[in-house]
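1. Predicted model and sequence follow; I will ask about them next.
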Amino acid sequence: MREIVLDTETTGLDPFQGHRLVEIGCIELVNRIPSGQSFHRYLNPERDVPSEAAAIHGLSSEFLKDKPFFTEIVDDLVAFIGDAPLVAHNALFDLAFLNAELERVGKTLVPRDDDLCTRYGIDNSRRTKHGALLDAELLAEVYLELIGARQAQLILVDVGTSAIGAPAGPVPIRVRPTALAVRLTADERDAHLAFVATLGEGAIWCDYLEVRRPGVNA
């Protein structure tokens, strides 16, 4: 299964008021795992970039003036997306701008009914400015976490049934021959004992940590 994680940056909020794309970033997922293939372009919007927009994504009119026009990259973009479902943080926004740009050059992008568009808050502490490719990478990570695809090789079977469908025999209990070394420092152990002591004498932890009453027993 092939999917494309998409993000865009623009000159404003509404393509119907003359605002344009200034950056497109795409990440390819194959079977819900990043393939390493990406598509990334900065674009000359053929208009000014308002200071409010530049403050968000850091792309100024000066920076974009020598970048290609959308019409110059559209064929490569359409070829990269192909017929893959799109995953976008703000699908209505991104697709509105993308379709507006495509319409200007006489092309259309019709989203498939099964396009998966995920609206999920992304921790953006990894960057100080928005960036289409970085946002797409972050969204790809979030999407994979949401669908649990990082466990793609994990096979779960019902209790009593083997992976090939035959009744499974008793599962042997494996005992570690040598106990693992304690990794807690003395300060960490004392802090934990002090916390357990605040839970009261009835706390189940007391049976294991030998904390029988308020106070700390080393």
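-> All right, it came through fine.
2. contacts and neighbour counts: CA atoms only from here.
-> OK.
3. which residues sit against the biggest helix by length in the chain?
-> Assignment by DSSP state H gives helix 132-147 as the longest helix of the chain. In this structure, residues lying in contact with helix 132-147 by CA atoms under 8 Å, 6 or more residues apart in numbering are 5-9, 23-27, 32-34, 40, 88-89, 118, 120, 122, 150.
4. Buried subset of those, written for ChimeraX?
-> Only the buried entries of the contacts of helix 132-147 go into this ChimeraX selection, using 16 or more other CA atoms under 10 Å:
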select :5,6,7,8,9,23,24,25,26,27,32,33,34,40,88,89,118
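5. Okay, one more to line up with it:
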Amino acid sequence: MREIVLDTETTGLSHANGDRIIEIACVELVNHIPTGRSFQRYLNPERLVSADAFAIHGLSDAFLADKPRFAEIVAELEEFIQDSPLVIHNAEFDMGFINAELARLERRPLDPTRAVDTVQIARRKFPGAPASLDALCKRFGVDNSARTKHGALLDVELLAEVYLELVGGRQAGLALLAEPAPVTTIAGPHGDVAIRATAARPPRHFAPTAEELAAHAELLKKLADPIWMK
């Protein structure tokens, strides 16, 4: 199962008011395990970054001036994410910005049902608890000390760790290390059925020792009419 953890940084909070993406980053998971493949680009938004947004991510107009425009990287982005589910923290925000950029280029929008929203997962799992990325890092012991400013690539790397904790992916990853049992195919009433063989466990003996029997007898002497004597 391939999934893409995705995050964006933007010039402001509202794509409807013309705010644009200035950074987009993705990391690849396969079977809930990071593969080491990533995609990250800074972008020239063709407009000024708001003061409030700059305070969050620290990406200035001067820094972004010589960066490519979204139209120049969109094919690479689409090639990287393909049709995989998109793991996003507060998915409505990022999906809205990406689809606004795609609409400007008259390209097909991303299907919102592809998004796996980690905010919603966290709120279902921990009702009433803070669901910010920093709060979830603290809950799961994920080191976010380098996160002095928001940055899309750092944030997706942190989010990937948080997501694995939310869905139990670390345990699932450990299970992948075990050698799978052989599969046998048998004919069933509705077609062949695959059965994975499991090795029989050796018998375990639990006979009490002489000391345990003596201790049990002493205990029975202290009980009134014990059922063990009937």
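-> Nice, thanks for sending it over. Values in this document were obtained by computation on a predicted structure and should not be read as measured data.
6. so the longest helix of the first structure corresponds to what in the second structure?
-> Residues 152-167 of the second structure are where helix 132-147 of the first structure lands when matched by TM-score structural alignment.
7. what about Val171 of the first structure, neighbour count?
-> 8 (other CA atoms under 10 Å).
8. still on that earlier bit, buried residues in the match of helix 132-147 of the first structure?
-> Residues of stretch 152-167 of the second structure classed as buried: 152-166 (neighbour count, 16+ other CA under 10 Å).
9. what does stretch 84-96 of the second structure give?
-> Buried residues in stretch 84-96 of the second structure (16+ other CA under 10 Å): 84-91, 94-96.
10. again with stretch 117-137 of the second structure
-> Buried, per 16+ other CA under 10 Å, within stretch 117-137 of the second structure: 117-119, 121-122, 131, 133-134, 136-137.
11. hmm, who's touching that stretch?
-> For stretch 117-137 of the second structure, the surrounding residues in contact (CA under 8 Å, 6+ apart) are 87-91, 143-144, 158-159, 162-163, 166.
12. swap the cut-off to 7 Å and go again
-> Stretch 117-137 of the second structure is touched from outside by 87-91, 143-144, 162-163, with contacts defined as CA atoms under 7 Å, 6 or more residues apart in numbering.
13. Show me those residues that map onto helices.
-> Per DSSP H, the subset of the contacts of stretch 117-137 of the second structure in helices is 91, 162-163.
14. from those, which is closest to Ala51 of the second structure?
-> Within those, the smallest distance to Ala51 of the second structure is 23.5 Å, found for Ala91 (CA to CA).
15. Just give the nearest non-adjacent residue to that closest one, would you?
-> Nearest non-adjacent residue to Ala91 of the second structure, counting by CA to CA, 6 or more residues apart in numbering: Asp117, 5.3 Å away.
16. residue in the first structure matching that neighbour?
-> Checking TM-score structural alignment: Asp117 of the second structure goes with Cys117.
17. so which strand or helix has its match?
-> In the assignment (DSSP states H and E), Cys117 of the first structure maps to no helix and no strand.
18. Strands of the second structure, residue ranges please.
-> Taking DSSP state E, the strands of the second structure run over residues 2-10, 21-30, 33-42, 86-88, 115-117, 183-188, 191-196.
19. Of all those, which one comes closest to Ala172 of the second structure?
-> Checking those against Ala172 of the second structure by CA to CA gives strand 33-42 as the closest, at 8.8 Å.
20. chain center to that closest one, what's the gap?
-> 14 Å (CA atoms, centre = their mean, to the nearest Å).
21. how far apart are that strand and its match in the first structure?
-> Once fitted to the first structure, strand 33-42 of the second structure is off its aligned match by 0.4 Å on average (mean CA distance after the TM-score superposition for the first structure).
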